[in-house]
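Engineer: Pasting a predicted model and its sequence here:
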Amino acid sequence: MIRPLLAAIAIVSAPGVCRAQTVYTPNTPAQLPPMRVEVLDSTSFRDIETGSVYRLYGVDSCRAGQLATLARQHWPCAAVATGWLVNATLGKWVSCNILREQDAVRLARCSSSEHSDLAADMLKEGLAVTLPPDRNELVRAYGAAQEQAKKTYRGLWSSQFTMPWEVPTPTAAQVSNE
């Protein structure tokens, strides 16, 4: 029994007998090694080692200076969302799967040691919104997380607010006057 097995191994390993194998590799984005990050705004951060900028895929949140209103009281939704992202990433390793790159910004789905999907958790807390359908970036789980936050009036969904993509971007002159 052992002799036929050894003969088979010798034939397979003989030079010129083996054919090159075709190895299938799925076309999925590679997960980057964990990194430490600094938060830039409510949906973006930078790798402190490489300087690469990442943006959470499929979601948006309040713009800098944007306010929401709850019972006639204004609250800084951009600052709250940014603070949440800082808390979720500060002193923690962050891992990202890059889905695509756009204008030197890596659109990615990212996680930390406490959050398996940062964007999904922001949606669950009501601190982010899914992008509109015309941007074609809806992740089904994100839609469900947003609907749950809406039903329970969490975060932004407890208040009046303008969708982030409808907030005008301040001009350089406006920024310098402030």
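Structural biologist: Arrived safely. Numbering: from 1, shown residues only.
Engineer: can we go C-alpha only for contacts and neighbour counts from here?
Structural biologist: Fine.
Engineer: Spell out, range by range, the strands that occur in this structure.
Structural biologist: Taking DSSP state E to define them, one finds strands in the chain at 37-41, 44-47, 53-56, 59-60, 68-70, 73-75, 94-102, 105-112, 129-130.
Engineer: ranking the ones you listed by burial, who's on top?
Structural biologist: Compared across the strands of the chain, strand 129-130 shows the largest average neighbour count, a mean of 25 (mean count of other CA atoms under 10 Å).
Engineer: Check the spacing between Tyr153 and Gly126 real quick.
Structural biologist: Noted for Tyr153: a distance of 8 Å to Gly126, by CA to CA, to the nearest Å.
Engineer: Which of the two has more residues huddled nearby?
Structural biologist: More crowded of Tyr153 and Gly126, by other CA atoms under 10 Å: Gly126, with 24 against 14.
Engineer: ok, second structure coming up, stack it against the first:
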Amino acid sequence: MKLRLLVALVVCSVALSSALRAETILSGTAAGLDEDSIALQGQRVRLWGIDAPAVEQTCKRGGKPWTCGRDAARALSHLVTGKTVRCLVIVEDKLRRLIVGDCTLGGESLSRWMVRNGWAVMNPRQTDAYAKEQAEAKEANRGIWSSEFEMPWDWRIRQRMKGKQP
């Protein structure tokens, strides 16, 4: 009887502490930093669930090099700069150097927008939430899907192996 009561108390306290844990929200005027990061409240926030070509990465369109990473960064910057963005922090290290957030502008997910417009691919290690948008972007040849490209994570690995840390 005492053991059951103890177990019940432990379960209730864990459930209550999880429910009471406050969500960390960053909100304010944003600026685009690169292909998948924004500046918000003096913090760098990486968009959750996506991977976009690095600014240095090129794709091939019609057999010619195309600065797809730079264009992805421009698209994100154009979308958010000077506008109010709200981010739910998903991952944060102790020193607040790495913040990964699910960010929205006017209620629309920035990650979803990037994938839907072909400027990023869904990061399958984090989510499959954008699979529909990615399939639609690919079918419509939007953004990087209008070109030959290497998946951003593969490109970064190859750059590291060459000794070029992007």
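Structural biologist: That came in fine, so what should we check first? If you're wondering where the values come from, they're calculated on a predicted model, not measured in any experiment.
Engineer: quick one: TM-score?
Structural biologist: With the length set by TM-score structural alignment, normalised by the length of the second structure, the two chains reach a TM-score of 0.76; 145 aligned residues with a CA RMSD of 2.6 Å.
Engineer: about what we covered before: between the strands of the first structure, which gets nearest to Ser13 of the first structure?
Structural biologist: strand 94-102 (38.7 Å; CA to CA).
Engineer: ranges for the helices of the second structure?
Structural biologist: Assigned by DSSP state H, the second structure shows helices spanning 2-20, 68-80, 110-116, 131-139, 152-162.
Engineer: Just put those helices in a markdown table and tack on mean neighbour count and distance to Cys87 of the second structure.
Structural biologist: A markdown table is the format used below for the helices of the second structure (neighbours: other CA atoms under 10 Å; distance: least, CA to CA, whole Å):
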| stretch | mean neighbour count | distance to Cys87 of the second structure |
| --- | --- | --- |
| helix 2-20 | 10 | 19 |
| helix 68-80 | 20 | 12 |
| helix 110-116 | 25 | 10 |
| helix 131-139 | 18 | 20 |
| helix 152-162 | 14 | 23 |
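Engineer: Which among those is found nearest to Gly49 of the second structure?
Structural biologist: Of those, nearest to Gly49 of the second structure by CA to CA is helix 110-116, at 6.8 Å.
Engineer: Report the separation between the residue sitting nearest the centre point of the second structure and Ala129 of the second structure.
Structural biologist: Central residue of the second structure (CA atoms, centre = their mean): Leu47, 2.4 Å from the mean position. Leu47 of the second structure is 14 Å from Ala129 of the second structure, where distance means CA to CA.
Engineer: Please say which position in the second structure Arg46 of the first structure maps to.
Structural biologist: Using TM-score structural alignment, the partner of Arg46 of the first structure in the second structure is Ala39.
Engineer: next one: Arg106 of the first structure
Structural biologist: Using TM-score structural alignment, Arg106 of the first structure pairs with Ile99 in the second structure.
Engineer: Leaving out the residues flanking it, which one is nearest to that match?
Structural biologist: Spatially, and ignoring its direct neighbours in sequence, Ile99 of the second structure is nearest to Glu92 (4.5 Å; CA to CA, 6 or more residues apart in numbering).
Engineer: wouldn't Cys68 of the second structure be in contact with Gln57 here?
Structural biologist: Yes: Cys68 of the second structure lies in contact with Gln57 (CA atoms under 8 Å); the separation is 6.7 Å.
Engineer: returning to what we had before: now the strands of the first structure in CSV, with distance to Ser176 of the first structure?
Structural biologist: Below are those laid out as CSV (distance: least, CA to CA, whole Å):
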stretch, distance to Ser176 of the first structure
strand 37-41, 19
strand 44-47, 23
strand 53-56, 25
strand 59-60, 25
strand 68-70, 24
strand 73-75, 23
strand 94-102, 28
strand 105-112, 25
strand 129-130, 29
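Engineer: So which of these is nearest Gln31 of the first structure?
Structural biologist: Closest to Gln31 of the first structure of those is strand 94-102 (CA to CA; 4.6 Å).
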